[in-house]
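# Fold the following.
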Amino acid sequence: MPAIELGGIEMRLISILKGCKMQLGAAALLAASHAGAAEPSPGITDDTIKIGVTGPLTGPVAVVGGVAEGIRARIEQGNAEGGVKMGDGKTRKIELVIEDDGLDPQRTLANVRKMVEKDKVFALVGTAATPNNLAIGRYITQKKVPNVFMYSGVVSLNAPEWEVGFVPSFSTEADAFAKYLENNKPDAKVAFLYLNTETGQTFMKAFDRAIEDSTIKVLERQPVTSQDPTVETQLNTLKASGADTLIVIAAPRQGGEAIRFQSESGWKPLTLVTNLSSAYPVLQSVGLENAKGIITSDFLKPIISDQKSGDEGVDRYLDAIKAAKVNFVFANTIGQTGYAIGDALIQSLEKLKEPTREELMNVVQNMDGWQNPLLFDGIKISTKEKSDLYPIEALQLYQFDGQKYVPVGGVLDFEGDTHE
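Got it, this is the predicted structure:
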């Protein structure tokens, strides 16, 4: 068979067809590589990630707004240092969207709807208060939006696939107070001033269980709300009960009134105040001398000066709040908690191998002994998916000496033992 000679046109056609084949092959490889990568969730680009924060920036419980301010300080510090190098290899700046809810659960829900649907945030962080987190549970589950490192000691998570707390549960704090009384005042006669919400109910239920086999007795319980203008009537009832020990689980304003009352009324019981209302600004508002001797719990290092301490974590915190011009004093444990929450968020993003909300939840539900710059020595952050979603389950007790909180005893560790 004679050889076939190809002309110029035929040769060019073959060349074009070969080029198309190579381009199709490259396109197929590219498509295959993209098929293996997760589609980014809303709120994240190659350069930025948008995070939502809602809390009481104004109103009677504006002191709790220190959480949002502390978060802002840590995020601004991270952004100033170049951003967060995330687990997918990309470095991103964090864009915060902060909204004021006055600690009203319905305003919290409205804020979250806006942030998710209009602002397109990737996740929520540091949402304050138990009723407020309960109010958004159904919505974030429906929208599949992470609500991480909540500022709430809620035990019964109502959106467990999409939320993780940060601060110890109220039941852990109750266990710590019960342990202190068993060791130091085993015949205590207790009076409770408690928030008439899941917060107070959870605390008292855990405390009652913890003292079942002890000689500690509860003589009186008086409920309050965070909106009560005064709780003097309840406090007088508690005083009249004959109790020699007062436990306060209340919002900052009502907790502060209780601290002043137990001192100025001549009652002077042993007073244990939950972390919720024992921040330094609360004590200042009622007079530091009235707070002398009260006991509280915390999981953070005591910060007693705004001068450099030599502790790297504390000094970075002091630098951050100064640069951010926060509206709280350095000793404010609520603001410190916000900073610690911001740091936990950054650590989570550093481990994010895929830019998805699902991956964020995978990371925060499987934290294994994470360090944090402000955590008290010996306390770490750990979770275990489906079996232990409470990051911090250890506490240090402190007693106020009139000027500062002083550690009492060693760390009380309840790891893996958080219960309703």
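# use CA for all of it now, contacts and neighbours both
Fine.
# the helices in the chain, which residues?
Taking DSSP state H, the helices of the chain run over residues 8-35, 66-80, 105-117, 130-143, 170-184, 198-210, 232-240, 252-264, 280-286, 288-291, 312-324, 333-350, 357-364.
# Not counting its own residues, what contacts the fourth one?
Right, the one you point to is helix 130-143. Residues outside helix 130-143 that contact it (C-alpha atoms under 8 Å, 6 or more residues apart in numbering) are 103-106, 108-109, 112, 127, 146-147, 150, 152-154, 157-159, 161-162, 197-199.
# Now the second one, please; I'll put the structures next to each other:
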Amino acid sequence: MSFISTLKGCAMPLAFAALLAASNANASEPSPGVTDDTIKIGVTGPLTGPVAVVGGVAEGIRARVEQANAAGGVKMGDGKIRKIDLIIEDDGLDPQRTLANVRKMVEKDQVFALVGTAATPNNLAIGRYITQKKVPNVFMYSGVVSLNAPKWEVGFVPSFSTEADSFAEYLKANKPNAKVAFLYLNTETGQTFMKAFDGAIGSSNIKVIARQPVTSQDPTVETQLNTLKASGADTLVIIAAPRQGGEAIRFQSESGWKPLTLVTNLSSAYPVLQSVGLENAKGIITSDFLKPIISDQKTGDEGIDHYLDAIKAAKVNFVFANTIGQTGYAIGDTLIQSLEKLKDPTREKLMKVVHNMNGWKNPLLQEGITMTTKEGSDIYPIEALQLYQFDGQKYVAHGGILDFEGKTHE
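Alright, predicted model coming up:
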């Protein structure tokens, strides 16, 4: 055989090998944090400190993940069953600690994605970093409007502007001449809410006559509340962290002021009301997107019963009625749904999945509320709320679900 014929004989296998190599090069390589039997997910939140109650988000996520792992793991979209290796770090709700935690989880622990990152300033603090590293930050516990890394982030809870719209709708229908006083978090949270509320009341007869700022670190808010009381307002809107929000709920009752009080979901959890006295919270209005859970006994509702089983097995540090912990559980379930739909275990494809949710359900969502996103135009999974009034013992639904699907605004 000549040298030429030998080359001809090698041509086909060489061409096939080149084609195979090109094919392999084009195939998506799994992102960091993924093996054939595990996927690593990071959580950072305030497990200690003055706002440790928000750590219920991380605890709720842990309960749902441990429940899934105990059942054998998650059958992901590529057909492989993986257990979730959950790494949880404490940040005390300090944005700089959040960034340090995220760096450690991404660079040392090699997490695939972050889930349930709490608070607006904390999510803003990590936006640039996760964009550089191309790490998903999914189902944030933050009602932010302007995301800092839109390609790599998606929220979970309704935007603060959606909650503001729901409060404005309530006042238009029930107190159309309200004189409103705001106790507001002096962060993007409070600014977003107030801007949306001011726009929603428009040319109505509702007037905002006083505003007082608060931070989550303030030891007391009595000075601000006395100023608001003196303004002559007959309606108080509280946008504050749980401790300061609870103090405001107690003040409006015990001081003899007695305004109509609307409290954002941030500080209306049942344990907050217990801490300041249920009688002081009677009559307050709040909003929620989750089913009311008023007992730790089985209800016959499959979603609630699975939640109760999970938090008992996980020995979480929050009570069953804590809506912050419930939200964490719901976030954990949505993460699992996302992994079940993820056919290609890459970070890019995960973002594709969570930016194109279409009517997803969740075991703890109110009947009639689903999760929908649309890549490039709608980054808010939940845009509907139910208003509730506290009767001294429990929250009672007021009216029907307010649906703002596709209408979230700055």
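# Drop anything exposed from the contacts of helix 130-143 of structure 1.
By neighbour count, with 16 or more other C-alpha atoms under 10 Å, the contacts of helix 130-143 of structure 1 hold 103, 105, 108-109, 112, 127, 146-147, 150, 152-154, 157-159, 161-162, 198-199 as buried.
# how about Pro30 of structure 2, what's its match in structure 1?
Using TM-score structural alignment as the criterion, Pro30 of structure 2 maps onto Pro40 of structure 1.
# give me the number of residues near its match?
When counting by other C-alpha atoms under 10 Å, one arrives at 14 neighbours for Pro40 of structure 1.
# now the one 3 residues further on
Residues lying near Gly43 of structure 1 (other C-alpha under 10 Å) number 20.
# Please apply the same query to Ser241 of structure 1.
Applying other C-alpha under 10 Å, we find 16 residues neighbouring Ser241 of structure 1.
# quick one: it and Arg221 of structure 1, what's the gap?
The gap separating Ser241 of structure 1 from Arg221 of structure 1 is 10 Å, by C-alpha to C-alpha, to the nearest Å.
# And for Gly59 of structure 1?
Distance from Gly59 of structure 1 to Arg221 of structure 1, by C-alpha to C-alpha: 27 Å.
# The two - which one has more neighbours?
Neighbours per residue, other C-alpha under 10 Å: of Gly59 of structure 1 and Arg221, the larger number sits with Arg221, 18 against 13.
# nearest residue to that one other than its sequence neighbours?
Spatial nearest neighbour of Arg221 of structure 1, chain neighbours left out: Phe192 (4.5 Å); criterion: C-alpha to C-alpha, 6 or more residues apart in numbering.
# which ones are touching the alignment partner in structure 2 of that neighbour?
Using TM-score structural alignment, the partner of Phe192 of structure 1 in structure 2 is Phe182. Counting by C-alpha under 8 Å, 6+ apart, Phe182 of structure 2 touches 208, 210-212, 228, 236-239.
# After alignment, which residue of structure 1 pairs with Ile285 of structure 2?
Under the alignment (TM-score structural alignment), Ile285 of structure 2 pairs with Ile295 of structure 1.
# Ok, Arg82 of structure 2 next?
In structure 1, Arg82 of structure 2 lands on Arg92 (TM-score structural alignment).
# I'd like to know how far that match sits from Ile75 of structure 1.
According to C-alpha to C-alpha, Arg92 of structure 1 and Ile75 of structure 1 sit 12 Å apart.
# Now which residue in structure 2 aligns to Gly137 of structure 1?
By TM-score structural alignment, Gly137 of structure 1 lines up with Gly127.
# that older thread, my read is that the match of Pro30 of structure 2 contacts Leu352, right?
No - checked against C-alpha atoms under 8 Å, the pair Pro40 of structure 1 and Leu352 is beyond contact range at 11.7 Å.
# picking up where we left off before, what's the neighbour count on the match of Gly137 of structure 1?
Using other C-alpha under 10 Å, Gly127 of structure 2 is surrounded by 19 other residues.
# now swap in Lys175 of structure 2 and tell me
Neighbours of Lys175 of structure 2 (other C-alpha under 10 Å): 16.
# just the one 5 residues further on next, same as before
Neighbourhood size, Val180 of structure 2 [other C-alpha under 10 Å]: 23.
# who touches it in this structure?
By C-alpha under 8 Å, 6+ apart, the residues touching Val180 of structure 2 are 206-210, 233-237.
# Compare the helices of structure 1 and give me the one nearest Gln403 of structure 1.
Distance to Gln403 of structure 1, taken as C-alpha to C-alpha, is lowest for helix 288-291 among the helices of structure 1, at 6.8 Å.
# and that closest one, what other elements does it pack with?
Of the remaining helices and strands, those touching helix 288-291 of structure 1 by 3 or more C-alpha pairs under 8 Å, 6 or more residues apart in numbering; DSSP states H and E are helix 252-264.
# so the match of Arg82 of structure 2 sits right up against Lys50, yeah?
No - look at Arg92 of structure 1 against Lys50 with C-alpha under 8 Å: they stay out of range, at 9.9 Å.
# Now do the contacts for the aligned partner of Asp413 of structure 1 in structure 2.
Aligned counterpart of Asp413 of structure 1 in structure 2: Asp403 (TM-score structural alignment). Contacts here follow C-alpha under 8 Å, 6+ apart; on that basis Asp403 of structure 2 touches 383-385.
# if we go to 6 Å?
Neighbour list for Asp403 of structure 2: Ala384 [criterion: C-alpha atoms under 6 Å, 6 or more residues apart in numbering].
# and it, how far is that from Ser231 of structure 2?
Distance, Asp403 of structure 2 to Ser231 of structure 2, using C-alpha to C-alpha: 33 Å.
# cool, and Ala17 of structure 2?
Counting by C-alpha to C-alpha - Ala17 of structure 2 and Ser231 of structure 2 are separated by 80 Å.
# repeat for Ile324 of structure 2
32 Å.
# ok, now Glu222 of structure 2?
Applying C-alpha to C-alpha to Glu222 of structure 2 and Ser231 of structure 2 gives a distance of 14 Å.
# How about Ile239 of structure 2?
Ile239 of structure 2 sits at a distance of 18 Å from Ser231 of structure 2 (criterion: C-alpha to C-alpha).
# swap in Gly72 of structure 2?
With C-alpha to C-alpha as the criterion, Gly72 of structure 2 and Ser231 of structure 2 are 59 Å apart.
# can you check Ala125 of structure 2 too?
Taking C-alpha to C-alpha, one finds Ala125 of structure 2 at 36 Å from Ser231 of structure 2.
# I'd assumed Gly126 was in contact with Tyr151 of structure 1.
Yes - here Tyr151 of structure 1 reaches Gly126: they are 5.3 Å apart, a contact under C-alpha atoms under 6 Å.
# what touches both of those two?
Shared contacts of Tyr151 of structure 1 and Gly126 (C-alpha under 6 Å, 6+ apart): none.
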